[in-house]
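Enquirer: sequence and predicted structure are below.
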Amino acid sequence: MNLYVDIDNTICITPAEGNDKYERAVPLMERIADINRMYDEGKTITYWTARGQASKKDYTALTVKQLAEWGCKYHSLKMNKPSYDLFVDDKCCHSDSFWKKPLSEYQAHGQTAKRAQMVQKGWGHEIVFVNNEKYCGKILHFHKGGKFSMHYHMQKQETWYVDSGVFMFHYIDTATATIVTQHLMVGDVITNQIGQPHQLICEEEGDIFEVSTTHHDSDSYRIFKGDSQLNV
């Protein structure tokens, strides 16, 4: 079976207005999981979008990036969907009929329900449930043996809470130029200050809750590579 699946307001909630509306799209992870299951069952999945058809702007790079960040499984992406108001076809199915939970249920109380963003990493994955101009919240899931790079931030200060698992924590004492090591167990809390090089190595699979100031992708400065940089 071949399935063509729309993106905006089908597998994500996209604002109706704004030059950056596609950048502000919020993934609907339940729907994405359903499509991923169909992919795993052997169905051919094509994502088809009208992004840029009206404005003539190329949104291919952004769309590929978002599909990767949202963990979407698919065979191909087509960017040339006609920007029509209504499709009439003998094989057409409205997304609210395809899924039992309609889009409107994600928008209760006049507020758009947001879905957490899952980002795959070499050491496991992270679930980003908020990242705005004031603060960031994540759940870091490590598989056994997974490790961070030794890195630091110049803008972000972060605090970790160990919810499960056992971790080896390394940080560089910049005053003495030595690497300090300690174990982190369930219930431990530790704060990484701005400019403090730090690294985690997972000894038993587990989760760490992270709260921090705003996360910026460009604000990670690596000293030693971790699992996510093995092929970089």
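Expert: Nice, I can see it.
Enquirer: make it CA atoms for all contacts and neighbour counts henceforth
Expert: OK.
Enquirer: just give me the neighbour total for Asn80.
Expert: With neighbours defined by other CA atoms under 10 Å, the count for Asn80 comes to 12.
Enquirer: without its sequence neighbours, what residue ends up closest to it?
Expert: For Asn80, the nearest residue in space outside its immediate sequence neighbours is Ala50; the separation is 5.8 Å by CA to CA, 6 or more residues apart in numbering.
Enquirer: how close does the closest residue to Asn192 other than its chain neighbours sit to His141?
Expert: Nearest-residue entry for Asn192: Glu158, 5.4 Å, with adjacent residues in sequence omitted and distances by CA to CA, 6+ apart. Relative to His141, Glu158 is positioned 16 Å away (CA to CA, to the nearest Å).
Enquirer: more crowded one of those two?
Expert: More crowded of Glu158 and His141, by other CA under 10 Å: His141, with 23 against 19.
Enquirer: presented hereafter is structure B, for comparison with structure A:
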Amino acid sequence: MQRFESQILEEYKNNIRKNNKTLVVDIDGVVASIVEDGDYFKAKPIKKNISILNNLKECGLKIIYYTARGSVSGIDWEDVTKEQFKRWKIKFDELKFGKPAADLYIDDKAATPPILLELEKEIKNKF
């Protein structure tokens, strides 16, 4: 794990202890496979990450999914996405569209999917 992600994990652990528990999670590349042609009907579930995030939700974290699906094409993928979440049994509090499409996001609270394993361990140790 990179140093920056270690700092984020430590900060998040502190927030868990203070009961400030909200995760904003991207869909594609985290709980759904990346589709090169933008046809999200073809997306497949990433079961390991879905399981971890569902466990975090069950432990009391608020989970918000925020996606750029349709931001470039203008296609409304909301119904498809909701159906996928239902089929894949994804637990969540909110589903938001309108995330700007980008090649890279720089955010002081950002983390890559491998940090999910560390968060899951921390939550399981707490409860």
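Expert: Sure thing, it's come through. Worth saying up front: this structure is predicted, and the values here are computed from it rather than measured.
Enquirer: could I get the full set of helices for the second structure?
Expert: Listed from the start of the chain, the second structure has helices (DSSP state H) covering 3-17, 47-58, 78-88, 115-126.
Enquirer: neighbours of the corresponding residue of the second structure for Phe87 of the first structure, just the number please.
Expert: When the second structure is aligned by TM-score structural alignment, Phe87 of the first structure is paired with Tyr105. Neighbours of Tyr105 of the second structure under the rule other CA under 10 Å: 9.
Enquirer: just Lys44 of the second structure next, same as before
Expert: As a burial measure, the neighbour count of Lys44 of the second structure was computed by other CA under 10 Å and equals 15.
Enquirer: setting aside sequence neighbours, what's the nearest residue to the residue nearest the centre of the second structure?
Expert: The centroid of the second structure falls nearest to Val25 when counting by CA atoms, centre = their mean (2.5 Å). Here the nearest residue to Val25 of the second structure in space, its sequence neighbours aside, is Tyr65; by CA to CA, 6+ apart that works out to 4.8 Å.
Enquirer: in the first structure, what residue corresponds to the one you found?
Expert: Using TM-score structural alignment, the equivalent of Tyr65 of the second structure in the first structure is Tyr47.
Enquirer: pretty sure that match is touching Leu77, no?
Expert: Yes - counting by CA atoms under 8 Å, Tyr47 of the first structure does reach Leu77; the two are 4.8 Å apart.
Enquirer: which of those two has more residues huddled nearby?
Expert: Here Tyr47 of the first structure and Leu77 are set side by side on neighbour count (other CA under 10 Å), and the busier one is Tyr47, at 21 against 17.
Enquirer: verify the stated contact: the residue nearest to Asn192 of the first structure with Val211.
Expert: Yes - counting by CA under 8 Å, a contact exists between Glu158 of the first structure and Val211, whose distance comes to 5.7 Å.
Enquirer: overlap in contacts, the two.
Expert: Contact criterion CA atoms under 8 Å, 6 or more residues apart in numbering; residues shared by Glu158 of the first structure and Val211: none found.
Enquirer: what does Leu62 of the first structure correspond to in the second structure?
Expert: Under the alignment defined by TM-score structural alignment, Leu62 of the first structure is paired with Val80 of the second structure.
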